[in-house]
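J.: mind folding the following:
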Amino acid sequence: MKPATVTKTALLLIDIQEAFRHPTFWGTSRSTPSFESNVAKLLQAVRKYNAAHQQQPIAIFHVHHHSEGLSSPLNPLNQLPGTSIYGASPQSCAMPVEGEPVITKHVNSALIGTGLEAQLRSFGAQQLIVSGLTTDHCVSTTVRMMANLKILAEPHDDNGIILLRDATATWARGEFDPETVHAVSLASLNEEFASVYETSDVIKAVIETL
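T.: This next block holds a predicted model:
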């Protein structure tokens, strides 16, 4: 990890949408209970940094999934059961503000059929922080593709991709509980496609450095 003051850094927030608050569609148990609070802390820290470092800001990209499946909670036309909340809308902990691009995707990877790769290359990103849902699906697919495509402008021994252990989350898969799925997914990515860290460590090392 390098301080954002000397390394052009981007933050990628993947699929942090209301659909994942559906009470049963994804399952009834999820990993990472502190996910939402860590996302909120991360985004607050980055925005505070950007206010103080307008010459070297951290670029914030929100990725939202719009499913083409008619019954999916992530279909932009569908509301969550018993509510007026559309599943494709962002969660409050990751609500975009003016000036923060929102990338819409229709498949697992945030790089397929979107302009994200071009935007990251145009920005000249040398380091990338990744948070979002779900660890084993859209987060994993996107991280793997970004590493393989060598999107970052500066070579790194660790690909320059920082993946947040406690600001990513997933659900149970088959006979495997969500914490196991989450841990194995991160272990499969760590030290090959990305480097896995805790949110607090990244905030201190990358964002809050003097």
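J.: use CA for all of it now, contacts and neighbours both
T.: OK.
J.: mind listing what's buried in the lengthiest helix in the chain?
T.: Ranked by residue count, the top helix of the chain under DSSP state H comes out as helix 35-52. Buried residues in helix 35-52, counted by 16 or more other CA atoms under 10 Å: 35, 36, 38, 39, 40, 41, 42, 43, 46, 47, 49, 50.
J.: nearest residue to the fourth one in space, please, no chain neighbours.
T.: Of all residues not flanking residue 39 in the chain, residue 167 sits nearest, at 5.7 Å (CA to CA, 6 or more residues apart in numbering).
J.: give me the neighbour count for the one you found.
T.: 26 (other CA atoms under 10 Å).
J.: swap in residue 66?
T.: 20.
J.: test my guess that it contacts residue 103.
T.: No: Residue 66 is beyond contact range of residue 103, at 10.2 Å (criterion: CA atoms under 8 Å).
J.: the strands in the chain, which residues?
T.: With strands called from DSSP state E, the chain shows them at 9-14, 59-65, 102-105, 127-133, 161-169, 195-197.
J.: before we compare anything, build this one as well:
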Amino acid sequence: MSQALSPIALIILDVQDAIDRPNWNAKNNPGYLGVIQRLLAFWRSKGWPVLHIKHDEQAPSSSYYAHGPWNAIKREVAPLAGEPVIVKQQNCAFIGTQLHATLTQMRVKRFVLAGVVIHNSMDATVRAGKALGYNIVLPSDATTAVPVVGADGKSWDAQTVYELTLAILGDEYADVVSAEELIDQLA
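T.: Below is the predicted model of the structure:
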């Protein structure tokens, strides 16, 4: 199967109840979840591959703690029967998981990545995916960021982190477009 004809998968990364805990309240782009829901509905209507990545953190202090009350995938984007759920324990969805093998088995060479947060798990997954030879699309409005504080105490607000990370990833690692542009291109 040629790359031009290979299916394009939608990967939803770390969209779990944990992102609604108070420590994540300063995130930008509050409409990101609705955008992911729209992408998900579009993908399902086309019968295209959808994969869900679930973060199971081993540290009990983490919002994403594997055995904690906030670990579930958000019901708004919950997987349907037949949609793979790949569990990860690192920030990168390719490390220690079956993501690459699953995509290879599905003959997927291109994927759209939506989820949280752009400067952590999304960034790590995009960079690893690019190194593995995937063509990646990042819908800019289907993700979010939180403020970052450096070791020296300097801080950056969520919007600045979001814009800078998308600019860096869009320069070399992924095609950055809005979800609307993406749907228009694929419709």
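J.: what's the TM-score here?
T.: Here the superposed chains carry a TM-score of 0.92, computed using TM-score structural alignment, normalised by the length of the second structure; 180 aligned residues with a CA RMSD of 1.5 Å.
J.: distance to residue 185 of the first structure for the strands of the first structure - can I get that in CSV?
T.: Shown next, in CSV, are the strands of the first structure (distance: least, CA to CA, whole Å):
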stretch, distance to residue 185 of the first structure
strand 9-14, 16
strand 59-65, 20
strand 102-105, 22
strand 127-133, 12
strand 161-169, 10
strand 195-197, 11
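J.: so which of the ones you listed gets nearest residue 111 of the first structure?
T.: Distance to residue 111 of the first structure, taken as CA to CA, is lowest for strand 102-105 among the strands of the first structure, at 8.1 Å.
J.: in the second structure, which spans are helices?
T.: 32-46, 99-105, 123-131, 158-172, 179-186.
J.: do you know which of those lies nearest residue 67 of the second structure?
T.: Of all the helices of the second structure, it is helix 99-105 that lies closest to residue 67 of the second structure, at 22.1 Å by CA to CA.
J.: can you list contacts of the closest one?
T.: With CA atoms under 8 Å, 6 or more residues apart in numbering as the test, helix 99-105 of the second structure has contacts from 86, 93, 94, 109.
J.: can you check stretch 174-189 of the first structure too?
T.: 29-32, 135-136, 140, 144, 165, 169-173, 195-196.
J.: buried members of these into PyMOL, please.
T.: Selection of buried members from these for PyMOL, criterion 16+ other CA under 10 Å:
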select buried, resi 30+31+32+135+136+140+144+165+169+170+171+172+195+196
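J.: of the contacts of stretch 174-189 of the first structure, closest to residue 5 of the first structure?
T.: residue 195 (19.8 Å).
J.: unless I'm mixing things up, the closest one is touching residue 144, no?
T.: No: applying CA under 8 Å as the test, residue 195 of the first structure and residue 144 come out as separate, 11.9 Å apart.
J.: counterpart of residue 172 of the second structure in the first structure?
T.: Matched to the first structure by TM-score structural alignment, residue 172 of the second structure sits across from residue 192.
J.: so what's residue 135 of the second structure closest to, chain neighbours aside?
T.: residue 110 (4.6 Å).
J.: from residue 72 of the first structure, how far off is the aligned partner of the one you found in the first structure?
T.: Alignment note (TM-score structural alignment): residue 110 of the second structure maps to residue 127 of the first structure. Per CA to CA, to the nearest Å, residue 127 of the first structure is found 33 Å from residue 72 of the first structure.
J.: higher neighbour count, these two?
T.: Applying other CA under 10 Å to residue 127 of the first structure and residue 72 shows that residue 127 carries more neighbours, namely 26 against 18.
J.: go ahead and confirm the more buried one touches residue 163.
T.: No: under the criterion of CA under 8 Å, residue 127 of the first structure is not in contact with residue 163, lying 11.0 Å apart.
J.: joint contacts of the two?
T.: With CA under 8 Å, 6+ apart, residue 127 of the first structure and residue 163 have no common neighbours.
J.: contacting residues for the counterpart of residue 72 of the first structure in the second structure?
T.: Taking TM-score structural alignment for the superposition, residue 72 of the first structure sits opposite residue 62 in the second structure. By CA under 8 Å, 6+ apart, no residues touch residue 62 of the second structure.
J.: so how far is residue 122 of the second structure from residue 62 of the second structure?
T.: 18 Å.
J.: I appreciate the help and will end here.
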